[in-house]
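Novice: Below are the sequence and a predicted model; questions follow.
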Amino acid sequence: MEILDTVSLKPYNTFGIEQYARHFTKAASVEELKEALLWAKKKEQPTLIIGGGSNILLTGDYNGLVIKNELQGYQVVSDDDDFVTIKVAAGEIWHQFVLHCLKHQYAGVENLALIPGCVGASPMQNIGAYGVEIKEVFCELTAVHRLDHTTKVFSKEECSFGYRESVFKNSYKDQFVITDVTYRLQKKPVFHIEYGAIRQELDRLNVTELSINAIAQAVINIRSSKLPDPAEIGNAGSFFKNPSVEQSQYLSLKKAWPDMMAYENADGTMKLAAGWLIEHAGLKGYRKGDAGIHEKQALVLVNYGNASGRELLEVCNLVTDTVFRKYGVQLHPEVNVI
């Protein structure tokens, strides 16, 4: 393990924000991860764990040790006629894992194609898209405690999954480092094409026989058309969660804005489309200096070049304030502000 001093984090966050880590290292094994955590404990340094850097907004230099999780590898835990269970190292790129599943015809994650980031972030965020969430294929995960360096296995129930939430964003926030995640995938697929955008794209592709590959391609096409490539323009994908409101508030909003988009949750509340709220608040395409809101997708904050994290945070606050004043609905960032 090599500890470097004063390292730029620009290559390690998809916003392309130029901030510095006081100390920086990469962990390619659980042993190196524990060694780095022990070093930080001895030096009384806080730690920040990063994977793909696709879900963070850096608003200042990090005065501690940044550890880049580079754990790699796949392991088939069990395999029968109906299911395959695979343990995946946390540093693996999420989309590469999806492609691996498509290659072997393992179903369950095709709707989650092209989501940026690493495998370790998937349960932390309970990532989801187009009617599917990671909790539906999640089996268990392994994590290392940051202070005593013990290893713990978390079951699905212990993760307390919610909408873009888990125990690791709440009561266990900053207490554990996820080292691997185990998924249970289907060999006899159940297709999820409830979202109109997927149906339309499948029709456009002239798909006559459904398959997980066709659905994944449709999702890839949709995401590519709506979301900017971080290699071309700095962003972290969808910046805000879709807010949920009570039926009574939704009916009141629907009366004022008849074309407002919403989906009913299992608990009877209504999930509003944050992108619709932002766009109809007049903020789509907003720009101040190099910080702004994408012209094609109002959910996405973008760095047009040399925006600072604080400038992007100002745009975030403008969005939340404007949406609340207009609709009485509070938006919350999906991205972790650091």
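Specialist: Yep, that arrived. Keep in mind the model is a prediction, meaning the values are calculated, not measured.
Novice: can we go C-alpha only for contacts and neighbour counts from here?
Specialist: Fine.
Novice: Pull out the buried residues from stretch 18-31.
Specialist: Across stretch 18-31, burial judged by 16 or more other Cα atoms under 10 Å covers 18, 19, 20, 21, 22, 23, 24, 25, 26, 27, 29, 30.
Novice: residue contacts, the first one?
Specialist: Counting by Cα atoms under 8 Å, 6 or more residues apart in numbering, residue 18 makes contact with 8, 9, 10, 308.
Novice: What is the burial count for the second one?
Specialist: Read it as residue 9. Neighbours of residue 9 under the rule other Cα atoms under 10 Å: 20.
Novice: Tell me the helix or strand right after the biggest strand by length in the chain.
Specialist: If you go by DSSP state E, the chain has its longest strand at strand 176-186. Sequence-wise, the next helix or strand downstream of strand 176-186 (DSSP states H and E) is helix 196-204.
Novice: for that following helix, packing partners?
Specialist: Under the contact definition 3 or more Cα pairs under 8 Å, 6 or more residues apart in numbering; DSSP states H and E, helix 196-204 sits against helix 212-226.
Novice: Quick check: next helix or strand after the helix it packs on?
Specialist: From helix 212-226, the next helix or strand downstream (DSSP H and E) is strand 234-235.
Novice: Show me what that next one is packed against.
Specialist: strand 301-303.
Novice: How far does the strand it packs on sit from its chain's centre?
Specialist: 16 Å (Cα atoms, centre = their mean, to the nearest Å).
Novice: List the contacts of that strand.
Specialist: If you take Cα under 8 Å, 6+ apart as the criterion, strand 301-303 is touched by 15-16, 233-239, 290-294, 312, 315-316.
Novice: How about stretch 66-74?
Specialist: 21-30, 33, 36, 47-51, 86-92, 179.
Novice: Which parts of the stretch 201-338 of the chain are helices?
Specialist: Secondary structure of the stretch 201-338 of the chain, counting by DSSP state H, counting those that start in this stretch: helices at 212-226, 247-256, 274-280, 309-327.
Novice: which of the ones you listed is buried the deepest?
Specialist: Most buried of the helices of the stretch 201-338 of the chain, by mean neighbour count (mean count of other Cα atoms under 10 Å): helix 274-280, with a mean of 21.
Novice: One more to weigh against that first structure:
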Amino acid sequence: MFVEQNVPLQPYNSFGIVARAHTLVRVRDEADVQAVLADPQLGPGRKFVLGGGSNIVLTGDVKPVVLKVEIPGRRLLEETPRAWIVEAGAGENWHDFVAWTLEQGYPGLENLSLIPGTVGAAPVQNVGAYGVELQDRFESLDAIDLETGRSFTLDAAQCAFGYRDSVFKHESARPGGYGLAGKALITRVRFRLPRPWKPVLGYLELERRMADDGNRAPSAQQIHDWICAIRRAKLPDPRVTGNAGSFFKNPTVTPEQCSDIIAREPNIVHYPMPDGTVKLAAGWLIDACGWKGKSVGHAGVYEKQALVLVNRGGATGGEVVTLAKAIQTSVYERFGIRLEPEPVVV
């Protein structure tokens, strides 16, 4: 167990916000977690699990013990006629893991290429992009209870996946409840990649790429390359411009609500969903309210994609939160829709 004091967290959050951890422990295997929980000084206090830091907004120094997850490992567990089962340590970089699966000949995660963060954080957020969500490829995960030290395994149903949501984002509503926010540290995640592989190509940007390249039957590697190019063209690199990716969830409304909005805003971007609801493009709503390129202090709205909030240099977490709330107010006043943030405010 490697314990550090007064650690700068700016390198460990993709927004690049200046903050410090009073105590930080680098978790490189399950034994490190057990050692923290057994320690008379570290064990009793609150814990904050930190993965890639790509989905948080720090509003000050972090007083709980920060458990920086760095558990490595990638391997094929099983190969059957119907699937490849692959496993990764929670500390693995998500995009690097996706690229590795393709290099090994295990397609299925290519639509989730270039999403920032770690493997262990991906189930928490139920990451998704271009028609695929993590839950579509999920097998199971291992985690450690941060109160008891007990190791346990969850399947997809137990993770209670939703749109950018899971059991790890909710606190227990009652004693003995199953909300795991702040109560568990994911150590390993397993994925079921279906065989035979079938491409997921339903998004307009992918259709355009196929048309431009004259390739109507792309390989998984080609889809990976297209998605990387698309994301790089419209999203800022957090190594250059601090950001947390898409800041707000795309809201869903009833067909009747959508029709009402279309009557007033005929150009609104919307997508019918399988359950009968309609998903609206949050970025379009924000842009329509005039926020693209605007700033509050040193926090701003990205010029190429209104769904992304950025650190223009020296932004505080408070400025990011103030900007986000102002955007929420504008969208609600114009459209009657409440935007829900994706990142966790700490």
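Specialist: Alright, I've got the coordinates. What you see is a predicted model, and the numbers here were worked out from it, not measured in a lab.
Novice: Which single one of the buried residues of stretch 18-31 of structure 1 is nearest to residue 160 of structure 1?
Specialist: Nearest to residue 160 of structure 1 among the buried residues of stretch 18-31 of structure 1 is residue 30, at 24.6 Å by Cα to Cα.
Novice: For that closest one, give me its contacts.
Specialist: Residues in contact with residue 30 of structure 1 (Cα under 8 Å, 6+ apart) are 71, 179.
Novice: From residue 156 of structure 1, how far off is it?
Specialist: 22 Å (Cα to Cα, to the nearest Å).
Novice: TSV for the helices of the stretch 201-338 of structure 1, including distance to residue 82 of structure 1?
Specialist: What follows is the helices of the stretch 201-338 of structure 1, written out as TSV (distance: least, Cα to Cα, whole Å):
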stretch	distance to residue 82 of structure 1
helix 212-226	15
helix 247-256	39
helix 274-280	37
helix 309-327	45
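Novice: Find the pair from the buried residues of stretch 18-31 of structure 1 with maximum spatial separation.
Specialist: So, these by Cα to Cα: farthest apart are 18 and 30, at 28.6 Å.
Novice: Give me the aligned partner of residue 212 of structure 1 over in structure 2.
Specialist: Residue 212 of structure 1 maps onto residue 220 in structure 2 when the alignment is built from TM-score structural alignment.
Novice: What of residue 179 of structure 1?
Specialist: For residue 179 of structure 1, the aligned position in structure 2 is occupied by residue 187, per TM-score structural alignment.
Novice: is it true that its match touches residue 145?
Specialist: No - counting by Cα atoms under 8 Å, residue 187 of structure 2 does not reach residue 145; the two are 10.8 Å apart.
Novice: So those two - more neighbours on which side?
Specialist: Comparing residue 187 of structure 2 with residue 145 by other Cα under 10 Å, the one with more neighbours is residue 187, at 26 against 18.
Novice: that older thread, contacting residues for the match of residue 212 of structure 1?
Specialist: Here residue 220 of structure 2 is in contact with 102, 107, 108, 110, 199 (Cα under 8 Å, 6+ apart).
Novice: which of these line up with contacts in structure 1?
Specialist: With both residues aligned by TM-score structural alignment, their matches' Cα atoms under 8 Å, the contacts of the contacts of residue 220 of structure 2 that structure 1 also has are 102, 107, 110, 199.
Novice: sec struct for the first one, please.
Specialist: Following DSSP: H, G, I helix; E, B strand; the rest coil, residue 102 of structure 2 is assigned to helix.
Novice: list the contacts for it?
Specialist: Residue 102 of structure 2 neighbours (Cα under 8 Å, 6+ apart): 110, 220, 221.
Novice: measure the nearest residue to the last one once chain neighbours are set aside to residue 119 of structure 2 for me?
Specialist: Spatial nearest neighbour of residue 221 of structure 2, chain neighbours left out: residue 102 (6.6 Å); criterion: Cα to Cα, 6 or more residues apart in numbering. Residue 102 of structure 2 sits 16 Å away from residue 119 of structure 2, taking Cα to Cα as the criterion.
Novice: hang on, the earlier thing: present the contacts of residue 18 of structure 1 as JSON lines; the columns should include secondary structure.
Specialist: Putting the contacts of residue 18 of structure 1 into JSON lines (three-state DSSP) gives the following:
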{"residue": "8", "secondary structure": "strand"}
{"residue": "9", "secondary structure": "coil"}
{"residue": "10", "secondary structure": "helix"}
{"residue": "308", "secondary structure": "coil"}
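Novice: of the residues you listed, buried ones?
Specialist: Counted by 16+ other Cα under 10 Å, these give 8, 9, 308 as buried.
Novice: Among the buried residues of stretch 18-31 of structure 1, name the ones in helices.
Specialist: Among the buried residues of stretch 18-31 of structure 1, the members found in helices (DSSP state H) are residue 30.
Novice: of the buried residues of stretch 18-31 of structure 1, closest to residue 337 of structure 1?
Specialist: Nearest to residue 337 of structure 1 among the buried residues of stretch 18-31 of structure 1: residue 19, at 13.2 Å, using Cα to Cα.
Novice: OK, contacts around the closest one?
Specialist: Residues near residue 19 of structure 1 by Cα under 8 Å, 6+ apart: 8, 9, 10, 58, 59, 60, 61, 62.
Novice: pretty sure the fourth one is touching residue 338, no?
Specialist: Yes - judged on Cα under 8 Å, residue 58 of structure 1 makes contact with residue 338 at a distance of 5.0 Å.
Novice: More neighbours: these two, which one.
Specialist: With neighbours defined as other Cα under 10 Å, residue 58 of structure 1 and residue 338 compare such that residue 58 has more, 25 against 12.
Novice: what number of residues lie near residue 189 of structure 2?
Specialist: Neighbours of residue 189 of structure 2 (other Cα under 10 Å): 24.
Novice: now do residue 273 of structure 1
Specialist: Neighbours of residue 273 of structure 1 under the rule other Cα under 10 Å: 18.
Novice: most remote residue from structure 1's center?
Specialist: Centroid-distance maximum for structure 1: residue 255 at 32.9 Å, with Cα atoms, centre = their mean.
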